[in-house]
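Trainee: I need the structure of the sequence given here:
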Amino acid sequence: MAQDAEDGPDFLDVEQHGWNLNSPLYTSRPPMNQEEFDKRFCYRTPRNSNILKERASALLRYYYRPCLSGRSLTNFFLNFFPILQWLPNYEWKNWFASDIIGGIVTGVMHVPQGIAYAQLAGVDAVVGLYTSFFPPLIYMFFGTSRHNSIGSFAVVALMSNVAMNRLFDARGELSNNFNNASDLNPSPLSPIIVSSTLACCIGLVTLAMGILRLDMISTYFSDQVVAGFTTGASVHVFAAQLKFIFGLSGLPARSGAGNLIMKFYDICKRIPQIHIPTFTVSVISIILLCIGKEFLNPLLKKHFKLTVPIPFELFLMVLGTFLSFLFHGHSKFGLEIVDHIPAGIPTPIMPDLTLLPELLPDAIAIAAVVMAVHISLAKIIAKKKCYRVDPGQELFALGFSSTLSSFFPVYPVSCSLGRTLVNVEANTKTQLSTIFSCTFLAACVLSSIIIVALKGIFRKIADLRRLWPLSRIDFSIWLVSFVSTVCWDVCQGLVISIGFALLTTVFRTQWPRWHFLANLSGTNDFRDAERYELIHTFPGICIFRFDSPLLFTNVDNFKETIHKAFQRWKRYQGAQLGLHVVGSTLRLRQTTSTPSLQIFTKLGSNGIVVPANLSPQSNLQRKREDDDENNQNERQPEDEDTEANTEAFPQDFNNQKTLEKIGSFDSPQHLHFIVDCSGFTFVDCMGVNALKEIFTEMRQQRVRVYFAAAKAPVRDLFEKCGFYEYVPKRNFYPTIRDAVAIARMRRNASSQNLLEESIIHRVYDEIETMQITQPEQ
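Mentor: Here you go, the predicted structure:
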């Protein structure tokens, strides 16, 4: 026994008895329609539900349930303040060292990026330092992500500058990108006040989304939308730094569609006025950063096993500040510098709430970008590190980070990919920041840091090569997001990107794929006929599937597809049986050649001639052959069917030469058209009307229509719309197998009773006039 337990079960024995062990899964049942199926297995009608009402009830339960008991209230506060959960369980011995290393490195990265992006946001450098300190500190108490680094982000800084300039333009005032940095109590309408108020407005919008549990909005920002939009916005960031790289001043402000092209035009027109010392410092700074980040960091990481990258941005800032102070860069060479940065913590100031209505549209757009970038990155890192992130709680964390920090001079914040990856590499669990003072730092050095930081975002353009063979629609989403953001302003580009991404879902449903289905030989499965060779097709029975919800956007295409598929299938049936189908009736080939006599059979002494494959004897013989074949398939499922049964639908149904060989002799047999409804995940009212029209038109052509595998919600909709008053319930079947079985039985029954009907004499009058003779057997 021990040996058996050690070796595991005898798989050969299980395999031999597997059919008996799983016999309930393979128990056969007689074919039945949907009504009989529901009655046999006691179908239960679900209660009526209202999605909006259920969502509202769930939202109310989320807030009032903590008030029902002390334990629920305690759990609510523990979930609302995640720090109360992980701090008591903090493993100081294992985590503290990595947290210190990662926190210091991340904090060091905060300094140059915060100062550089402050220039991009149109505020003082000191605001970037405060932005790198207060929001991450507040996020630590509310966030569930262990690695996301909250702080400055190039795209958000640019959008903030655009919103600020729009406000100043609307009020007819001029914005100074650099006010007196020592003025921590600025005028009522200064860039510092506007940026702090904008951060407050973004925080309030994010808190509102958190209260309403609208984190699902982030699902509308696909990876392609985010990648294309951020890459396009990075082009705007790059263009905004060129005036500092070249040392140009007095460039006109541009906005609206095509403003980026005009900015490049203005810069190119002013190239003869480039400030050579500024341009030289910029080029040297970019070269040093590229060498350090692209060559030295990988080399040092490989040879010295470094877990975190060396912050060359900070080294460049220190070196640039020292050289600018040593050689009097500002007074002697005319380099623009950051100027004095005050030390200490500023006094909190209430944001100007009167500006909220004017800033609200831009705040909504920025909040959407912040939420999408942050939540998507948090989910990716959490999945990699095997912990859970609560998207709803993340909205509260982002909202409180922006709202509470807006009482200090800050600009809007977001999650930074670069700093977050540093946290991941250092395996940190908390976030730390530092404050650094850089009085004599040249502004062109900050622009160089920004441009080099954009390198990673610009590399996303390489995604296009990967997306093209995978999905042309995803490729188009990325490209449209990028082009629209580049050609318009950032906010307009965001709206166009999301709108086009949503529009592609309409395109996918408007022109979906459709297929003929066939039976896989030896099984009860029905699959696409064009994808398999070992298939079995049934004469007179067509199985059709439409791979899409049936909506107002595609009902016309659905009806056209049905007619096209039916005509194509009828031509195939005529080619297979030696018959031609006109309308819905089968017609014999009109020819007097000897080979055509093989499809006729004389019945009795009255000389009536009918197609051999429609005669009762041939039907009985074919039924016996089918039964023998099915029995053989059950005994040996791996055996192949005959060549005739393994033919897929040929691709040359539309060949007119086939039609020229077909004559005009009618047969009263019905055709059977089965619609596989498994692709109808949803049907609207126009879709219901389309199904009514299809059913009515087919019935007028003496075609039996079957609806198979319709989902329960779709059938419930049919019940509410009165669809069953036009289409009987007995035309619905639980599976394709049931519909095919019923159709085959009806065909066999109609074939055997064909000669007893008086209509056969009238149908075959033209056959007698042909005086076709066949020797008696």
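
Trainee: contacts and neighbour counts: CA atoms only from here.
Mentor: Will do.

Trainee: List the buried residues of whichever helix or strand residue 76 is part of.
Mentor: Counting by DSSP states H and E, the element that carries residue 76 is helix 70-80. By 16 or more other C-alpha atoms under 10 Å, the buried positions in helix 70-80 come out as 73, 76, 79-80.

Trainee: which stretches of the stretch 451-600 of the chain form strands?
Mentor: Assigned by DSSP state E, counting those that start in this stretch, the stretch 451-600 of the chain shows strands spanning 514-520, 526-528, 535-536, 541-546, 579-582, 585-588, 600-603.

Trainee: how about these, which one is nearest residue 263?
Mentor: strand 514-520 (49.5 Å; C-alpha to C-alpha).

Trainee: any idea how far the closest one is from the chain center?
Mentor: In terms of C-alpha atoms, centre = their mean, to the nearest Å, the centre of strand 514-520 is set 28 Å apart from its chain centre.

Trainee: Tell me how far the most centrally placed residue in the chain lies from residue 21.
Mentor: Residue closest to the average C-alpha location in the chain (C-alpha atoms, centre = their mean): residue 222, at 5.6 Å. Distance, residue 222 to residue 21, by C-alpha to C-alpha, to the nearest Å: 45 Å.

Trainee: Residue 90 now?
Mentor: Relative to residue 21, residue 90 is positioned 50 Å away (C-alpha to C-alpha).

Trainee: same question, residue 508
Mentor: Applying C-alpha to C-alpha to residue 508 and residue 21 gives a distance of 43 Å.

Trainee: One more: residue 285?
Mentor: Residue 285 is 73 Å from residue 21, where distance means C-alpha to C-alpha.

Trainee: this one as well, want them side by side:
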Amino acid sequence: MPFFGWIGELRDGKILKADILAGVTVALVLVPQSMAYAQLAGLPAYYGLYASFLPPMIAAFFGSSRQLATGPVAVVSLMTAAALEPIAAANPEGFLIYAVLLALFVGVFQISLGLLRLGVLVDLLSHPVVVGFTNAGAIIIATSQLSKLFGVTAESAPHHYEKVYNVLVAAMQNTHMMTLAFAVVAIGIMVGLKKYMPKIPNVLAAVVVTTVGAWLLGFETEMGGKVVGSIPAGLPPISLPSGIDWDIATQLMATAVIISLIGFMEAISIAKAMAARTRQKLDANQELIGQGLSNITSGLFSGYPVSGSFSRSAVNIDNGAVTGFSSVVTGLVVGLTLLFLTPLLYHLPQATLASVIILAVINLIKIEPIIHAWKAEKQDAIVAVVTMLLTLYMAPHLEIGILVGLVLSIALFIVRSMRPRVAVLSRYHDGTMRDISVHPLPTSDHIQLLRFDGSLYFANAGYFEDKVLELVASKPNLRYIIIDGEGINQIDSTGEEVLRHLAERLKSNNIEFLVARMKKQFMDTIRSTHLLEEIGVDHFFSRIQFALNYAWDGLGDDYDRTQCPLRRQVD
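Mentor: Below you'll find the model as predicted:
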């Protein structure tokens, strides 16, 4: 019960006042945003309000982040739309039930991960995959609103890019100019206020101005424009979905898993950023439980899948929110809107909601992380680009892009781990051991020092053996091979077996196999398999220098160690 940690702080009047102000401010952004995102999900606008009433409160009570603002978000709404589109085409009357069911599936899966302490599974979605998918998702979301922006209807198509083309063709032929005008006004208000008067809630201002303008001008009745229309007054009743076709429901489960992971990754990324700023303790598994309960609550009260919002969380913390009570205030304001203010939203133009979505997701399109990934590791940049392009091409089947990106990132990681860096070391002038491929240093004909920069397991054990044998072949007078084990974090049964055979083969060629600077995990394995005794306890050393001393002593008095390239130079 994380809320027990902050509920007592509300006795402080300053904290209570700050939370109320932040909660009201977030609600002013959330009300129009949630309606816009619901329509992005292919649902009636009021479903967004239902998903913004109780879920933010539940997430605040049971999540570990105090400032995370939960509710409808763009990417999850887009994925919901992709999941529901085929159902809506086959069953236009009953597909709303499956939106509710999807929220329940997402919630159950997230709670299961949290209770089983499996939040670490989210780490399988690498940063490049998320960056590529987020960029593609933002582009898809923005372009999906073009028809509402221009006030046109276009023929549907199997792929999103084909539908966008149809919309652009229709816009060139039959743009509804007043719809476009309202969109331009809304965008102008939001951009202008954000730049010149940032303290004024720009989204709310755009909604108020365009709604009043649409009412005064008869935008719907006289001009044929599209508005939100009637919104049922009152709070959503608690109910369970009925009349479910379980063949269809099972098809939603795979999408629910992906939405759960993507939604939670977005939420936990935001929560971590805010925790670093406020120095609060964050528990990923507890946050999974909070997000799961909020999704179940959304499903029980006629909502759809929710997650943590970056923009609203930023508004929350920037307005001084200290505890989760700010999200409780946000939910209460949304509840008051449902009870008393829905008639005022009747004349809100659809073009305004489209403008809200477009401006909200433009900031999600970021090329800099891909460029940065290219500088850090080119393969990661390739994963990001492939994920982005494939998601764009396969839309509305968004899960394909994520799954391919996930498989590609894991495959590339395995390939990299199969061929870790193997460095031949020699003594540098400052006394340290350096890679001779980087620093052209002389090496000994009798003693070779080798460093393996990776865990020794089935996929790279053969590679390790090949490299050692290549070194042996290049040094016919070799007597000692010293393995610097500092980089070997783990060793599996295959790696242990290779070490055993390698030591035996070297011994048969009168070459001794020495290991220095081993880690505990390495030593635990070779002790339990008795390889330590077979190679010889005296062949393992805590420092490289001790291994060198052993080798020099073994070479005898005839060997002039003062001329050995591995000797430490003394000024």
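
Trainee: returning to what we had before: who has more neighbours out of residue 285 and residue 21 of structure 1?
Mentor: Neighbour comparison, residue 285 of structure 1 and residue 21: the larger count goes to residue 285, with 24 against 11 (by other C-alpha atoms under 10 Å).

Trainee: and the more buried one, what pairs with it in structure 2?
Mentor: Aligned counterpart of residue 285 of structure 1 in structure 2: residue 186 (TM-score structural alignment).

Trainee: what range in structure 2 does stretch 312-321 of structure 1 sit on?
Mentor: By TM-score structural alignment, stretch 312-321 of structure 1 lines up with residues 202-211 in structure 2.

Trainee: That stretch vs structure 1, mean deviation?
Mentor: Superposed on structure 1, stretch 202-211 of structure 2 shows a mean distance of 1.3 Å to its aligned residues (mean C-alpha distance after the TM-score superposition for structure 1).

Trainee: Please name every helix or strand in contact with the helix or strand where residue 251 of structure 2 lies.
Mentor: Remark: residue 251 of structure 2 resides in helix 246-278, with elements defined by DSSP H and E. Under the contact criterion of 3 or more C-alpha pairs under 8 Å, 6 or more residues apart in numbering; DSSP states H and E, helix 246-278 of structure 2 touches helix 74-90, helix 95-115, helix 284-300, strand 307-308, helix 310-318.

Trainee: One more pass at 6 Å, please.
Mentor: Secondary-structure packing of helix 246-278 of structure 2 (3 or more C-alpha pairs under 6 Å, 6 or more residues apart in numbering; DSSP states H and E): helix 95-115.

Trainee: Tell me, how many residues neighbour the equivalent of residue 407 of structure 1 over in structure 2?
Mentor: Counting by TM-score structural alignment, residue 407 of structure 1 lines up with residue 300 in structure 2. By other C-alpha under 10 Å, the residues close to residue 300 of structure 2 number 21.

Trainee: what's the answer for the one 5 residues further on, then?
Mentor: Using other C-alpha under 10 Å, residue 305 of structure 2 has 36 other residues around it.

Trainee: need the contact list for it.
Mentor: 103, 295 (C-alpha atoms under 6 Å, 6 or more residues apart in numbering).

Trainee: Can you tell me how far it is from residue 201 of structure 2?
Mentor: 26 Å.

Trainee: can you map out the strands along the stretch 51-200 of structure 2?
Mentor: Counting by DSSP E, counting those that start in this stretch, the strands of the stretch 51-200 of structure 2 are 70-71.

Trainee: Is residue 353 of structure 2 in a helix, a strand, or coil?
Mentor: Assigned with DSSP: H, G, I helix; E, B strand; the rest coil, residue 353 of structure 2 falls in the helix class.

Trainee: Quick check: end-to-end length of stretch 456-466 of structure 2?
Mentor: Taking C-alpha to C-alpha as the measure, stretch 456-466 of structure 2 stretches 13 Å from start to finish.

Trainee: Roughly how far does the counterpart of residue 117 of structure 2 in structure 1 sit from residue 385 of structure 1?
Mentor: In structure 1, residue 117 of structure 2 lines up with residue 213, judged by TM-score structural alignment. From residue 213 of structure 1 over to residue 385 of structure 1 the distance is 25 Å, taken as C-alpha to C-alpha.

Trainee: likewise residue 499 of structure 1?
Mentor: 33 Å.

Trainee: Report the contact partners of whatever residue of structure 2 lines up with residue 461 of structure 1.
Mentor: Mapped onto structure 2 by TM-score structural alignment, residue 461 of structure 1 lines up with residue 367. Shown in contact with residue 367 of structure 2 (C-alpha under 6 Å, 6+ apart): no residues.

Trainee: The match of residue 407 of structure 1 is in contact with residue 239, isn't it?
Mentor: Yes. Using C-alpha atoms under 6 Å, residue 300 of structure 2 makes contact with residue 239 at a distance of 5.5 Å.

Trainee: And for residue 15 of structure 2, the neighbour number?
Mentor: Close neighbours of residue 15 of structure 2, defined as other C-alpha under 10 Å, add up to 18.

Trainee: And the counterpart of it in structure 1, which helix or strand is it part of?
Mentor: Under the alignment (TM-score structural alignment), residue 15 of structure 2 pairs with residue 95 of structure 1. Residue 95 of structure 1 belongs to helix 92-121 when assigned by DSSP H and E.

Trainee: That helix - contacts with which helices or strands?
Mentor: Helix 92-121 of structure 1 packs on helix 125-131, helix 154-171, helix 417-426, going by 3+ C-alpha pairs under 6 Å, 6+ apart.
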